[in-house]
Every structure is written in structure tokens, then in C-alpha cells.
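> Structure of the sequence below:
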Amino acid sequence: MRTELFSEPGDPDRPNEDFASVGLPASGQGGSLVVLDGVTPPQGDDGCLHSVAWFSARLGGALTELSVSCRDLTLPEILSDAIRRVADAHADTCDLSHPRTPQATVVLARWSATEVEYLVLSDSALLLESPTGEVTPLLDDRLSRLPRASLTTDAVADATVRNKEGGFFTAAADPSVAGRAVTGTLPRTSVRTLTALTDGATRWVEKFREGDWTDLFTLVRKEGGQALVDRVRRLEAADAEARVYLRRSKTHDDATVVFVEL
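Predicted coordinates:
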């Protein structure tokens, strides 16, 4: 098995709000990967004493532990339990009903000798490569399909589509959101590699249109996650005012790539 993990903050003066891990049980059978993209809140009160980085670390740590040690639980059950665990850790001090309580996108995958399970919530991505080289993107595309009018301001998005029916969902304080995730199970023999990315890395495809998902996967496989992020950074710098890609809210975003060859 070959694994690679690369993560870089969008701003070196701010904490990286992404989280990434690869868990390999001591038994040597199977494993799991976790990638989270913490959602940076707008300026102002979000009802919580804790940072997004704190939340990502807590949730990511819980997902890593549960996905490796609790083989009897499904991935939605693991996400639900992890969200509940983190919510319990700060329910007494923070307003978890606030629409901007700390939250994150989720990619969770787990493999055994016989199958590969996956879960995707919000706009991070998971790419699966088959033994014949075909690349399949597993995406939760609800955010990208929303009308632009619903995302004109943070206030409008929070009131109308964030964690709401007909909108999009992230992992925040409500364990039931696990039931909204894109999930599935495939035979282990049909998957050769997995690549998980936060949207700071998927900009290469989704914002800058430099290639398709197969091109992105090929770049990561041949040159590594840092090579992909370096290319994204150059494209961002050339379009620093985001005039061309108006749905890009930040010049640079935290970017994470995890590559696992089974």
C-alpha cells in the first residue's frame, strides 16, 4: 500500500482549517481515510468559543478513531456518532443552533479485504480509480447546483440554503446530517486507488478548468499532491482579484490532497 498526504493553508498567517488522516489498523487488514474542509465563517459572532480548526481536529480525530476501530458501524453511523461526540464537548459553552457554528465538509472512506465504503458530504471530492484506469468522481454536488441568487451573501445563504432542505449540508452539530451524505459500497477488486481533495485543491478542475477529473488524478499520481496545489496557487495568483471566477470567495484556500493506492 502507498499513501501520500499533502495539506497547505491558504494563508500562512492563519491556521489550516482542513484535516486529513489515513488510519491503518494494527491487524494490517484494511484502513480508512478522512478529509475535512473546515468552513470559514464570516466576520462576526458565530455563537461558539472555539475555532473552526478546533472543530476540524476534534471531528477528524473522532472519525479516524471510529472508522478504524468500529468495523461494525456503517460510515453514516460513524459520522453521526462523531458529530454527536464533538457537539457534546462544547454544548454547555456554545450556541450550537447558530447557523455558523463550526462545521466542515466530509470525505470518509474505508476499505477491507473485500469492499470499499465511501461517504461524501458537501463540496470536497473523492476520486476512485479502477484497475483498468477509469477514474470516477464521487461528489455531493448540491451546493454547485443552487441558484446563484441563494448565495449572494452569507446572510442569504445561512437563512435559505445552509443545512436546509433543498439546499446543501455540512457536518456541524446535528448528527442527523449524516443521513444526507452521498454513500456507497464497492467491491475491493473494483478500486485500485482513492484520492480525496478539499475544494482548495479541486479548484484546478472546478474553477480554473485546467483539466477534468482524470487529468487531475493523473497529475497527483505522477507528480504528487503538492504539484497540484502549486499549480492551483499559480492560477490563483494570476487571478488574484477573482474577477473571472466570481464564485471563488477567497484568493487562496486551504488545500488538501490524500492519495491511497490499495
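> contacts, neighbours, all on C-alpha from now
OK.
> Look up the closest residue to residue 81, ignoring the ones flanking it.
residue 175 (6.9 Å; Cα to Cα, 6 or more residues apart in numbering).
> For that neighbour, grab the count of nearby residues.
By the criterion of other Cα atoms under 10 Å, residue 175 has 20 neighbours.
> so residue 218 is in which element?
Per DSSP states H and E, residue 218 falls inside helix 213-223.
> circling back: return the residues in contact with the residue nearest to residue 81.
In this structure, residue 175 makes contact with 79-84, judged by Cα atoms under 8 Å, 6 or more residues apart in numbering.
> Go again with 10 Å.
With contact set as Cα atoms under 10 Å, 6 or more residues apart in numbering, residue 175 has these partners: 76-87.
> returning to what we had before: now do the buried residues in the helix holding residue 218.
213-214, 216-217, 220-221 (16 or more other Cα atoms under 10 Å).
> quick one: contacts of it?
For helix 213-223, contacts defined as Cα under 10 Å, 6+ apart pick out 4, 127-129, 133-137, 193-196, 201-202, 204-206, 210-212, 224-229, 257-261.
> same thing but at 8 Å, please
Contacts of helix 213-223 (Cα under 8 Å, 6+ apart): 127, 134-137, 195, 204-205, 227-228, 259.
> Next SSE downstream of the helix ranked longest in the chain?
The longest helix of the chain (DSSP state H) is helix 52-69. Counting by DSSP H and E, the element after helix 52-69 in chain order, helix or strand, is helix 75-90.
> Which stretches in the stretch 51-200 of the chain count as strands?
104-111, 115-121, 125-129, 135-139, 182-187, 193-197 (DSSP state E, counting those that start in this stretch).
> One more sequence to fold, the one below, so I can look at both together:
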Amino acid sequence: MRVRIATRPGSADRPNEDHAVADTGTAVVVDGLTARTETHCVHGVAWFAAQLARDVRDARDVTPRDALRAGIARTAARHAGTCDLEARATPCAAVGVVRVADGVLRYAVLGDVSLVLDGEHVVSDQRVAEAGREERAAAARLPVGSAARATALVEMKRAEIAQRNRPGGYWTAATDPAAADHALTGEVPLRELTRVAILSDGAARAVDPFGLTDWAGVLDLLAADGPDALLARVRAAEHADADARRWPRTKVSDDATAVLCEHLRRNEDEDACASR
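Below you'll find the model as predicted:
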């Protein structure tokens, strides 16, 4: 398959906490969860997202779920000696992984990354949206840039953290490899696919909440004009609603990443993934 990738930070003054990588037969998108509170990690969310993406990609010859499990363990080991990995607010991320081998595409999705299969089927775990729902709504009602909104966003994050990686809450990649057991997984014969996309929630805004297109339209745009074109449309919608009134949201502009995997049927008997 051929893989095309685009990623943009939400603003010029903050690092991009999304990261995407691809190589032979594998594509990974990692969407780091914004901290807002002390993480007790000296590296930061952007470092965590980039390292986790590479560690998941580099777990060879295993299923996407096992690659995710191994990646979480490897990334945790990289900063276990310098950071407090027991802290509830330690850096974490949503992750989407696809792997192509033996005529089958296999996937694992942990958190609110969206996997779009030919526009007919979307895989995404939205349980994080239930954590701190009231606090999120309250923050979104406050004026953008105000001190009251900033305070409310911290309260929202604390409510989210309290529900992180526990039964009845939501699951995300942090330090415990067992979180991978809660990933949504599946496999699809390549003969049934032509295009697959992996989107961070910032890129998925094109469909929800902005309604710029539907999932099939996302794939059409990605295939015709490339991932950068999708992100440009999302940015334009964000900038046109800079006070977040038309589409209430806690981040006016979010980190956004889009990955398109295509030519799947044509290369059904090949395991090569040329990335550009």
C-alpha cells in the first residue's frame, strides 16, 4: 500500500503533540492528550507521542494490539528512571495502528483516534468524551482566552484524569501495557478495501463537529488532494470560528494528523508500504 501523512500543530507557540509514522506494512498515529496539569515527567507530551509512535512501529512481527502493548512498555522504560510514572497525570495518548500482511489489514484503536475503512466503517473509542463532560461543557461556554476559561479547563482535565485507565472510565496509552487489552481490534481482507485513513481527533473535526463532509468525503478528499488539503479545510473552519461560538469546543485549534493508506487491493499480495 501507499501511505501519505500530514500533521500540523494547533498553534505556532506550542509543540505538536500528535505524531505519525509508517514503514513496511505499518502505519501509526499517536494523539497525545494535552496535559494542563503537572505530569511529573520531564520530557512532555510531544516527546511521549513521538517516542510511542516509533516504539509501536518498531515492534515487529506481532499483531497491532501486541505492537501497542510492546510500544507502551518500551516507551515507559525510556523515562522510568527520570520521571514519576505512577503519577495519574503522566503523559498519555490515543493510538491508531494498522498493519498489512498476508492479504489482511489488521488494526488496533485505543482512544479517540478514528480509523476510517472505505468510508463505510469508522472505528473510534469515544469514552474519553464522557469523562469530565459537565466540566468540558462549562469551560466551552466561557470566553476564549479568559482566566475563567483557563481555570475551568484545568478542572476539566482533573475530572478526565480521575477516570483514566480504570473500569467505568476510558483507556489510553500511558505506562501500563495492559491498557492495550482495551483497544478496539479487527481485521479485514485487503480484497475488500481500497482506502483506509487514520485521523487524530483534531483532523476528525472535519466531520464532527464541523460537518464539512462525511467519512466517505474525507477519503475522497484525502485521495484527490492529499492529507494536507483536509487539514487546511479544518484550519479554515477553526479560524472562521475563532471565538468557538458556532462550534463550542475547549481548543479553538487542535493538533491535527491525517494518514491515508491506499492502493490496498492492487497490492494485496505485497507487504510493502512506501511512505512519503
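> Got a TM-score for the two of them?
Once superposed, chain against chain, the TM-score is 0.88 (TM-score structural alignment, normalised by the length of structure 1); 245 aligned residues with a Cα RMSD of 1.7 Å.
> returning to what we had before: what residues in structure 2 pair up with the helix holding residue 218 of structure 1?
Alignment of helix 213-223 of structure 1 against structure 2: residues 215-225, by TM-score structural alignment.
> do the same with stretch 109-116 of structure 1
Per TM-score structural alignment, the counterpart of stretch 109-116 of structure 1 in structure 2 is residues 98-105.
> related to what we said a few turns ago, the longest helix of structure 1 vs strand 104-111, what angle?
Here helix 52-69 of structure 1 runs at an angle of 20 degrees relative to strand 104-111 (axes from the mean of the first three to the mean of the last three Cα atoms, to 10 degrees).
> Residue 244 of structure 1 -> structure 2?
Under the alignment (TM-score structural alignment), residue 244 of structure 1 pairs with residue 246 of structure 2.
> before we move on, what about residue 181 of structure 1?
By TM-score structural alignment, residue 181 of structure 1 lines up with residue 183.
> Contacts only, for the residue lying closest to that match once chain neighbours are set aside.
Closest residue in space to residue 183 of structure 2, ignoring its immediate chain neighbours: residue 110 at 4.5 Å, by Cα to Cα, 6+ apart. By Cα under 8 Å, 6+ apart, the contact list for residue 110 of structure 2 reads 94-96, 124-125, 171-173, 180, 182-184.
> Same list (the residues you listed) but as CSV, adding neighbour count.
Listed next are those as CSV, based on neighbours: other Cα atoms under 10 Å:
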residue, neighbour count
94, 27
95, 33
96, 33
124, 23
125, 20
171, 27
172, 27
173, 30
180, 26
182, 17
183, 25
184, 16
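> ok, of the residues you listed, which one's closest to residue 253 of structure 2?
Closest approach between those and residue 253 of structure 2, by Cα to Cα: residue 94, at 18.0 Å.
> who's in contact with the residue nearest to the closest one when sequence neighbours are not counted?
Excluding the flanking residues, the one nearest residue 94 of structure 2 by Cα to Cα, 6+ apart is residue 111, at 4.5 Å. By Cα under 8 Å, 6+ apart, the contact list for residue 111 of structure 2 reads 93-95, 124-128, 170-172, 183.
> cool, and residue 167 of structure 2?
Applying Cα under 8 Å, 6+ apart, no residues contact residue 167 of structure 2.
> can you check residue 123 of structure 2 too?
109, 114-116, 184.
> Give me the aligned partner of it over in structure 1.
By TM-score structural alignment, residue 123 of structure 2 lines up with residue 138.
> so how far is residue 109 of structure 1 from its match?
Plainly put, residue 138 of structure 1 is 11 Å away from residue 109 of structure 1 if you go by Cα to Cα, to the nearest Å.
> corresponding residue for residue 206 of structure 2 in structure 1?
Aligned counterpart of residue 206 of structure 2 in structure 1: residue 204 (TM-score structural alignment).
> my read: its match touches residue 211, true?
Yes - counting by Cα atoms under 8 Å, residue 211 is a contact partner of residue 204 of structure 1 at 7.2 Å.
> Give the aligned equivalent of residue 86 of structure 1 in structure 2.
Using TM-score structural alignment, residue 86 of structure 1 lines up with residue 75 in structure 2.
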